[in-house]
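# Next come a sequence and a model predicted from it.
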Amino acid sequence: MQKRILIVEDEPAIRDMVAFAVSRSDYEPVTAGDAQEAELAIADRVPDLILLDWMLPGTSGIELARRWRRNALTRDIPIIMLTARGEEDDRVGGLEAGVDDYVVKPFSTRELLARIRAVLRRAREDDEDGSIRIGALRMDGAAHRVFAGDPGNEQAVAIGPAEYRLLHFFMTHADRVYSRPQLLDHVWGGSVYVEERTVDVHVRRVRRALEPFALDGMIQTVRGVGYRFSAAPTT
């Protein structure tokens, strides 16, 4: 079955251009001009990936991303933000909202398709991962979920797909220190351009997800070097 890509863009010319490029690459495009149309498209069939414009009528793309990350039906769908806002703070704001990648307008369809393939590939690799437990934290690769607590008394941890990938890398490489460039290369891949500050954004999000279970200290900052994951949380 073709991968379905939902294109949420209010400018018809850009929407049609992206839909054409997506269909030529053997994906199934579905288009929406605003938040309401996007929600209807998702209700009809959950897409494999969402291309989301930052500026939309009524509800912004940022607010939509936050809403979808809170919804069990949509929280694991990869999201690529399409934005004319190229400032670092704006891009970090998108990452904080839970998007997986961003493409700054104007963009080439070749670049966009490369980003789509990279994000879908990472999502597929996540689905194939096995399960792992370290201390009071367990990652279920088949279910794509994270749990905290002792066996038999676990609670689900609310975590986005990018944070899931980062936490999976940490848990499979425990007690080793990794620099930001190394984490970018291992978690995001060398074919996708993202800034080193991206790592800090997602580390904060993972820590925030683990904080209610007093496990946020498992991800430790090594000053001047990077980050380390340890089974013994710091206090």
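Sure, I can see it.
# hey, let's count contacts and neighbours off CA atoms from now on
Noted.
# how many other residues sit next to residue 52?
29 (other Cα atoms under 10 Å).
# Assign it to helix, strand or coil.
Here residue 52 is strand, with the state taken from DSSP: H, G, I helix; E, B strand; the rest coil.
# For this structure, just list every one of the helices.
Listed in chain order, the helices of the chain (DSSP state H) span 12-24, 35-44, 61-70, 88-96, 109-128, 161-172, 180-183, 197-210.
# Comparing those, which stretch has the densest surroundings?
Greatest average neighbour count among the helices of the chain goes to helix 161-172 (a mean of 21), per mean count of other Cα atoms under 10 Å.
# how many degrees apart are it and helix 61-70 in direction?
Taking axes from the mean of the first three to the mean of the last three Cα atoms, to 10 degrees, one finds helix 161-172 and helix 61-70 inclined to each other by 50 degrees.
# okay, the angle between helix 161-172 and helix 109-128?
Using the same axes, to 10 degrees: helix 161-172 against helix 109-128 is 50 degrees.
# Show me what helix 161-172 is packed against.
strand 132-134, helix 197-210, strand 226-229 (3 or more Cα pairs under 8 Å, 6 or more residues apart in numbering; DSSP states H and E).
# quick one, that helix and helix 88-96 angle?
80 degrees.
# before we move on, back to that, turn the helices of the chain into a markdown table, including distance to residue 134.
Putting the helices of the chain into a markdown table (distance: least, Cα to Cα, whole Å) gives the following:
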| stretch | distance to residue 134 |
| --- | --- |
| helix 12-24 | 40 |
| helix 35-44 | 35 |
| helix 61-70 | 25 |
| helix 88-96 | 26 |
| helix 109-128 | 18 |
| helix 161-172 | 7 |
| helix 180-183 | 20 |
| helix 197-210 | 13 |
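# about what we covered before: columns distance to residue 13 on top of the helices and strands packed on helix 161-172, output as a markdown table?
Formatted as a markdown table, these follow (distance: least, Cα to Cα, whole Å):
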| stretch | distance to residue 13 |
| --- | --- |
| strand 132-134 | 46 |
| helix 197-210 | 31 |
| strand 226-229 | 43 |
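# between those, which gets nearest to residue 109?
Taking Cα to Cα, helix 197-210 is the member of these nearest to residue 109, at 23.7 Å.
# What helices and strands are in contact with the closest one?
Right, helix 197-210 is packed against helix 88-96, helix 161-172 by 3+ Cα pairs under 8 Å, 6+ apart.
# mind listing what residue 88 touches?
Neighbouring residues of residue 88 by Cα atoms under 8 Å, 6 or more residues apart in numbering: there are none.
# circling back to that earlier point, for residue 83, find the nearest of the helices and strands packed on helix 161-172.
Proximity to residue 83 (Cα to Cα) singles out helix 197-210 among those, at 16.8 Å.
# let's bring in a second one:
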Amino acid sequence: MQSETDGGERRVYLDIEFGYVYGTCRAVMMPIEIGAIAHNPEDDSIRYMAERFCYDIDVEIWKKVTDECGRTVGVATAVANMGRGEYRKPYDHFYRLPGDGTPVAKTTAQNAFTDLRLFMESIVPTVKARAIVVFAADMEKRAFRSAGFSLDGCMLVDLQRDIRRHFRMKQVLSLDRLARLIDFSTDGSTIASTHFRYPVPQEYRHLLDAHRGMGDAARTFLLAREFQEKLPHLEERIHGLIRTCEGES
């Protein structure tokens, strides 16, 4: 794995959202959507790409709840069925899949991972990416292994790890908190941070919420730009946050 500060080649910034098949005690995980932004530094152009992996199966979607310092203080859980377009279904902690439900769930999950592999194999060579940048790489590495997707010489960059190492932080900061530090915003037609702004094509504007594949890919992309090119400003804001958080711990 390489550092985000290495090189000026074309890169893909992406986020994969996952769900656990409902009733499997989190034993079966599958991708449910992916968002990606390809950046060409030669002309500072970007390209948006996204895919939803829609199957008729109920999945648990777990989201960390963090405080102002990026520390996890809880977890929010919802149930959804992407194939049927059903969301915010009731969640029962004690529910278990009946009978042969788990083998069927594993087959469905593997189909979703196959979809993920096909998506990755289509975008990486198309945009001639030399690196894939994610925020916290553990889940993506696990997903790529399950999907059978080979990086094949393409670097995998963990932006969260690079930021933690650079600032010598005791704890990692969440993407939610770092996005606030760079003043990330979207008005639907653009994504913006303190020093950067890019237009968003019409077909992707409804996908920009936080904790969506495209929304988190956009936040990762602009955070990387600020980290690479406007480091003194970001450094000042992060050091202020570190002083505040360490004083509260």
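Yep, that arrived. Here the structure is a predicted model, which is why all the values come from computation and not from measurement.
# Could I get the TM-score for this pair?
Superposed pair, TM-score by TM-score structural alignment, normalised by the length of the first structure: 0.29. Supporting alignment: 117 aligned residues with a Cα RMSD of 6.3 Å.
# Out of the helices and strands packed on helix 197-210 of the first structure, flag the one nearest residue 23 of the first structure.
The closest of these to residue 23 of the first structure is helix 161-172. By Cα to Cα, the value is 25.0 Å.
# Residue 138 of the first structure is nearest to which of the helices of the first structure?
helix 161-172 (9.2 Å).
# Now do that closest one against helix 197-210, angle only.
Using the same axes, to 10 degrees: helix 161-172 of the first structure against helix 197-210 is 80 degrees.
# didn't residue 113 of the second structure look like it was pressed against residue 146?
Yes: Residue 113 of the second structure lies in contact with residue 146 (Cα atoms under 8 Å); the separation is 6.5 Å.
# These two - which one has more neighbours?
Using other Cα under 10 Å, the more surrounded residue of residue 113 of the second structure and residue 146 is residue 113, with 24 against 17.
# Can you give me every residue that contacts the more buried one?
With Cα under 8 Å, 6+ apart, residue 113 of the second structure has these contacts: 30-31, 143, 146-147.
# Recalculate using a threshold of 6 Å.
residue 147 (Cα atoms under 6 Å, 6 or more residues apart in numbering).
# pretty sure it is in a helix, no?
Yes: looking at residue 113 of the second structure with three-state DSSP, it is inside a helix.
# wait, residue 15 of the second structure sits on residue 35?
Yes: Residue 15 of the second structure is within contact range of residue 35, at 5.5 Å (criterion: Cα atoms under 6 Å).
# hang on, the earlier thing: closest to residue 139 of the first structure out of the helices of the first structure?
Each of the helices of the first structure has some distance to residue 139 of the first structure by Cα to Cα; the shortest is helix 161-172, at 7.4 Å.
# Check the spacing between residue 35 of the first structure and residue 167 of the first structure real quick.
Distance of residue 35 of the first structure to residue 167 of the first structure, given as Cα to Cα, to the nearest Å: 31 Å.
# neighbour count winner among residue 15 and residue 35 of the second structure?
Neighbours per residue, other Cα under 10 Å: of residue 15 of the second structure and residue 35, the larger number sits with residue 15, 29 against 24.
# Now residue 220 of the first structure. Nearest residue, chain neighbours left out?
residue 228 (5.1 Å; Cα to Cα, 6 or more residues apart in numbering).
# gap between the one you found and residue 203 of the first structure?
For residue 228 of the first structure relative to residue 203 of the first structure (Cα to Cα), the value is 11 Å.
# can you check residue 16 of the first structure too?
Distance from residue 16 of the first structure to residue 203 of the first structure, by Cα to Cα: 36 Å.
# do the same with residue 171 of the first structure
13 Å.
# can you check residue 103 of the first structure too?
Counting by Cα to Cα - residue 103 of the first structure and residue 203 of the first structure are separated by 22 Å.
# Same question for residue 28 of the first structure.
The value you get for residue 28 of the first structure to residue 203 of the first structure, if Cα to Cα is used, is 33 Å.
# hang on, the earlier thing: what residues are shared contacts of residue 15 and residue 35 of the second structure?
Common neighbours of residue 15 of the second structure and residue 35 (Cα under 6 Å, 6+ apart) are 213, 217.
# all helices of the second structure, in order?
Under DSSP H, the second structure gives helices at 101-126, 138-147, 159-167, 175-181, 213-229, 231-248.
# Tell me which of the ones you listed lies nearest to residue 87 of the second structure.
Residue 87 of the second structure sits nearest to helix 213-229 of all the helices of the second structure, at 16.2 Å, using Cα to Cα.
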